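Sequence isn't available, so here's the structure alone:
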């Protein structure tokens, strides 16, 4: 794999009002790290790439979404190998972030006058980015390249999925050890950093909780020897408990699903449930969009007021009311009314009664004299809240169940059901606790984030919860990488098609379709 040997120069200047993005147009190694303000250029670059790295796994996100109809993703969701290969999924954006993080760690010794707190802040941002980057790669591609630093130029082989996860854990634990809680984060000028995209003890703990849960699940799913899944699940519980118990920061569940929707729909709001987000910075340009592609995929009337109910087919992903009635079987579940617009009313188009998404209520428009309404839809107005406290409760419940501690698993599950006004576990007909926790995660995060695909894999439900070819995968297919994205061609060839890395081979499952 080719790896960068010079500092990436950002082609645009990004506003500093949200994430303190202040990349310069040209810097060199001799002056790039002399002072903290110059060092912060690289820290800002890390966050720029972090804010844009989710495209690397968008194919898996679409494959896992709970939806009845799609505009153009049916072949992808059926896991047609040629469609997946032609999708062009690429991990370059993740490695951009990894390079910048390594660059900072390799050069921060050049910075004069850093206090221990400021040193920890910048290195903490870098270690969190490395942990998050390798987390994305391990879940999205399975095997990936683990680079030594930003300076060593050599041909890298692929590392195993477990090695990639362990490298992510190593960096995330270092981030957790040096970072303060989010309320104590400060900018270069000493101001408060309100965005939850900045790495803190809280989102480092959330990353570790998910990393250890993922590690345990791949040990079970792939039969990996040498480490035990139970140890990993216990570590996930430990980090989840640090968050829930307040040790990693002051987080709390929002009182009701309705209040949650209002907070999700206001990126400037102080959401006490929010742990880690990719920030939506509208000040970048008048066409800037949120990085929450999941919420955007379901967006339609009435949030998009340039549309009508009859335009339902323009939504990329759609849900029928009958599906929502099945998914939320309790009439008392407040998420029915909060997550969907006028749920008790019929919204019939071409003989189908649709559930109208209303979890994200606000949109951004621009004036458009050529449009009938005088407006053009730009984006829903929302951060990509990647992890919130409800996620941590349900992740801990999942790990407790896998550890055989059903009492504590039920308590965490029922904490979320209680907030929703839903019937406590076990509801009539419920007997599978692990499945009940999975379904609760579906209900809680529907139309909100990319968690469902990975929830399915962690629980081994890919043959029953995914579509098409997923249902026919053999054990050999799974071992050969069928549940991961194919290794992108950019890993072994340059833009002209010349092979530059002979040590990287495509995963066995995808080879016949190349």
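Cool, the structure landed. Keep in mind that what you see is a predicted model, and the values were worked out from it rather than measured.

Every contact and neighbour count from this point should use C-alpha atoms.
Fine.

What segments of the chain are strands?
Along the chain, the stretches classed as strands by DSSP state E are 69-70, 274-278, 317-320, 348-349, 352-355, 363-367, 375-380, 384-388.

what's the offset of the last one from the middle of its chain?
If I follow you right, that is strand 384-388. When C-alpha coordinates are averaged (Cα atoms, centre = their mean, to the nearest Å), strand 384-388 and its chain have centres 7 Å apart.

hey, which of the strands of the chain is tucked in deepest?
Each of the strands of the chain was given a mean neighbour count from mean count of other Cα atoms under 10 Å, and the largest, a mean of 25, is that of strand 274-278.

ok, and what's touching that strand?
In this structure, residues lying in contact with strand 274-278 by Cα atoms under 8 Å, 6 or more residues apart in numbering are 50-51, 195-198, 202-203, 206, 251, 291, 383-389.

about what we covered before: TSV please, covering the strands of the chain and showing distance to residue 333.
Formatted as TSV, the strands of the chain follow (distance: least, Cα to Cα, whole Å):
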stretch	distance to residue 333
strand 69-70	24
strand 274-278	22
strand 317-320	18
strand 348-349	23
strand 352-355	15
strand 363-367	26
strand 375-380	25
strand 384-388	20
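
wait, isn't residue 303 in contact with residue 364?
No - taking Cα atoms under 8 Å as the definition, residue 303 is not a contact partner of residue 364, at 9.6 Å.

Overlap of the contact sets of the two?
When contacts are counted by Cα under 8 Å, 6+ apart, residue 303 and residue 364 are jointly contacted by residue 380.

Can you give me the neighbour number for residue 117?
The local packing of residue 117 (other Cα atoms under 10 Å) involves 13 other residues.

can you pull out the helices in the stretch 1-150 of the chain?
Taking DSSP state H, counting those that start in this stretch as the test, the helices found in the stretch 1-150 of the chain are 16-19, 36-51, 58-64, 74-77, 81-86, 92-107, 116-141.

structure B:
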């Protein structure tokens, strides 16, 4: 498949969005290019444009108002303060992590952008199969499969994330050419949401390849490994540990990935890394800048960004619980690579710290030129370890856990029991993925977030809250009910 940069191909997609922006009945789901449906899907370039638009929507959905890090990190207590922003005052222990109906939450309670992504994927899945082969310059059969397979993956990712964050998604898989007459649809269950993810990923796997025809596409376009990786994580939510292990094995055995060496650990986030399975392209270049000024900048301050004095400060208590020794001589390479100022009152995360300036001479307009890595090999090793532990295979669980620990420079763990091993795997997730938008969901998924015997359970999440759906976000009914009158609030938040 021909390589593309998002900005170049997204122009026509954005034109369609603006032309139809006023039509917002169905969960704000806009059929992205409805005004040109009859004449838009007529060439390979159009199909690639539509796919690029879907990737762009995913990036917007995850980064708007720092959503990816708010949902997956702030809620786990990884950060003690948030850039002086009053909108984050409830995301700490003293606020009991009470993120219900925050009046300044905005996008945190609104899944609209994810449904715009789903609508775009639905169009691709619906329109591309019928496009004339003569309109493709490459092999039309192979190219169509690659485009449609990626659309299935992106739709799966959207439903996976909606189900993690808000739960009970509205499942829409058809194209609505006239949303004004579309019938409202009620929310499904979490189980149905994850079942839809499995269905879409199964389709994606059947269409995609492990390899890339163009090396510049590595990791920034979904391939078969990305689909298997997300499938493994979905099966873990479903507590289907044998298929989760099998899906992880497909990535490990056939994906060709290796852990980034300890000496170059930060390369993971610099794009197209040997460990990265799926990432969103966000690098800075003077000619074609894909970096966004608010994606990672909030984690940093001087000396990493000139004149910036406030940041999302990491929580020392959580750091100490996870790493133990946080001195400069710590054996764990992640202490030095991921954090700065741990012996001060305001330590910061420097995992994303490749700062460039649009005006290099005056060092103004700072960008962090790193990609947003969503799936990587260390994640799949730890998923495989947990699946093995759940199946009673402690030796295999130890092996995969210790691959991650060895790279970090810490001693091997030798399991004495399944429960302690699960605790250790979850701690290792906290160490490895601190500030990567995921630890909270694993704590919630496993129930360890409220386990009184687990050292890193998060205060504010009691058993009643966890069992009642209080770990998922409320949806903003004030905005969303206008589009779908069948929507109901999440059970926990409806009564709190």
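Alright, I've got the coordinates. From a predicted model like this one, the values you see are computed outputs, not experimental measurements.

Got a TM-score for the pair?
The TM-score (TM-score structural alignment, normalised by the length of structure 2) is 0.81; 445 aligned residues with a Cα RMSD of 3.0 Å.

Skipping its backbone neighbours, what lies nearest the residue most central in space within structure 2 in space?
Taking Cα atoms, centre = their mean, the centroid of structure 2 lies closest to residue 374, which sits 4.9 Å from it. With Cα to Cα, 6 or more residues apart in numbering as the criterion, residue 374 of structure 2 has its nearest non-adjacent residue at 5.2 Å, and that residue is residue 279.

what's the counterpart of that neighbour in structure 1?
Under the alignment by TM-score structural alignment, residue 279 of structure 2 pairs with residue 277 in structure 1.

Run a quick neighbour tally on the residue opposite residue 58 of structure 2 in structure 1 once aligned.
With TM-score structural alignment defining the correspondence, residue 58 of structure 2 maps onto residue 50 in structure 1. Neighbourhood size, residue 50 of structure 1 [other Cα under 10 Å]: 22.

just checking, residue 50 of structure 1 touches residue 97?
Yes - the criterion here is Cα under 8 Å, and residue 50 of structure 1 meets it with residue 97 at 6.1 Å.

what's residue 122 of structure 2 in contact with, if anything?
For residue 122 of structure 2, the set of contacting residues under the criterion of Cα under 8 Å, 6+ apart consists of 151, 155, 173, 174, 175.

Residue 83 of structure 1 now?
In this structure, residue 83 of structure 1 makes contact with 75, 76, judged by Cα under 8 Å, 6+ apart.

just the one 10 residues further on next, same as before
Applying Cα under 8 Å, 6+ apart, we find residue 93 of structure 1 in contact with 49, 52, 53, 55, 56.

same thing but at 6 Å, please
Each residue near residue 93 of structure 1 by Cα atoms under 6 Å, 6 or more residues apart in numbering is listed here: residue 53.

What does it correspond to in structure 2?
Using TM-score structural alignment, the equivalent of residue 93 of structure 1 in structure 2 is residue 113.

and residue 387 of structure 1, what pairs with it in structure 2?
So residue 387 of structure 1 corresponds to residue 375, using TM-score structural alignment.

And residue 364 of structure 1, how far from residue 282 of structure 1?
Relative to residue 282 of structure 1, residue 364 of structure 1 is positioned 9 Å away (Cα to Cα, to the nearest Å).

Please disregard the earlier target; I meant residue 167 of structure 1.
Taking Cα to Cα as the measure, residue 167 of structure 1 and residue 282 of structure 1 are separated by 34 Å.

try residue 272 of structure 1
Residue 272 of structure 1 sits 22 Å away from residue 282 of structure 1, going by Cα to Cα.

Over to residue 340 of structure 1?
The gap separating residue 340 of structure 1 from residue 282 of structure 1 is 26 Å, by Cα to Cα.

Repeat that for residue 84 of structure 1.
As judged by Cα to Cα, residue 84 of structure 1 and residue 282 of structure 1 stand 32 Å apart.

now swap in residue 494 of structure 1 and tell me
Following Cα to Cα, the distance that separates residue 494 of structure 1 from residue 282 of structure 1 is 34 Å.

neighbour count winner among those two?
Under the criterion of other Cα under 10 Å, the comparison of residue 494 of structure 1 against residue 282 puts residue 282 first, with 17 against 14.

and residue 215 of structure 2, how many residues sit next to it?
When counting by other Cα under 10 Å, one arrives at 10 neighbours for residue 215 of structure 2.

What lies in contact with stretch 236-255 of structure 2?
Here stretch 236-255 of structure 2 makes contact (Cα under 6 Å, 6+ apart) with 225, 228, 232, 235, 384, 387.

Restricted to helices, list those.
When DSSP state H is applied, the contacts of stretch 236-255 of structure 2 are split such that 225, 228, 232, 235, 384, 387 fall in helices.

Between those residues, which sits nearest residue 48 of structure 2?
Closest to residue 48 of structure 2 out of these is residue 225 (20.8 Å), distances taken as Cα to Cα.

Now do the same for the closest one: its match in structure 1.
When structure 1 is aligned by TM-score structural alignment, residue 225 of structure 2 is paired with residue 202.

can you tell me how far that match sits from residue 235 of structure 1?
Spatial separation of residue 202 of structure 1 from residue 235 of structure 1 under the definition Cα to Cα is 15 Å.

Counting neighbours around each, name which of these two comes out higher.
residue 202 (29 against 20).

Pull up the gap between that one and residue 135 of structure 1, please.
17 Å.

what's the answer for residue 264 of structure 1, then?
On the measure of Cα to Cα, residue 264 of structure 1 and residue 135 of structure 1 end up 24 Å apart.

For stretch 320-336 of structure 2, give the distance from the opening residue to the closing one.
With Cα to Cα as the measure, the ends of stretch 320-336 of structure 2 fall 14 Å from one another.

Off-centre distance for that stretch?
Centre-to-centre, stretch 320-336 of structure 2 and its host chain are 26 Å apart (Cα atoms, centre = their mean).

Over to stretch 225-239 of structure 2?
A distance of 13 Å separates the centroid of the chain from that of stretch 225-239 of structure 2, by Cα atoms, centre = their mean.
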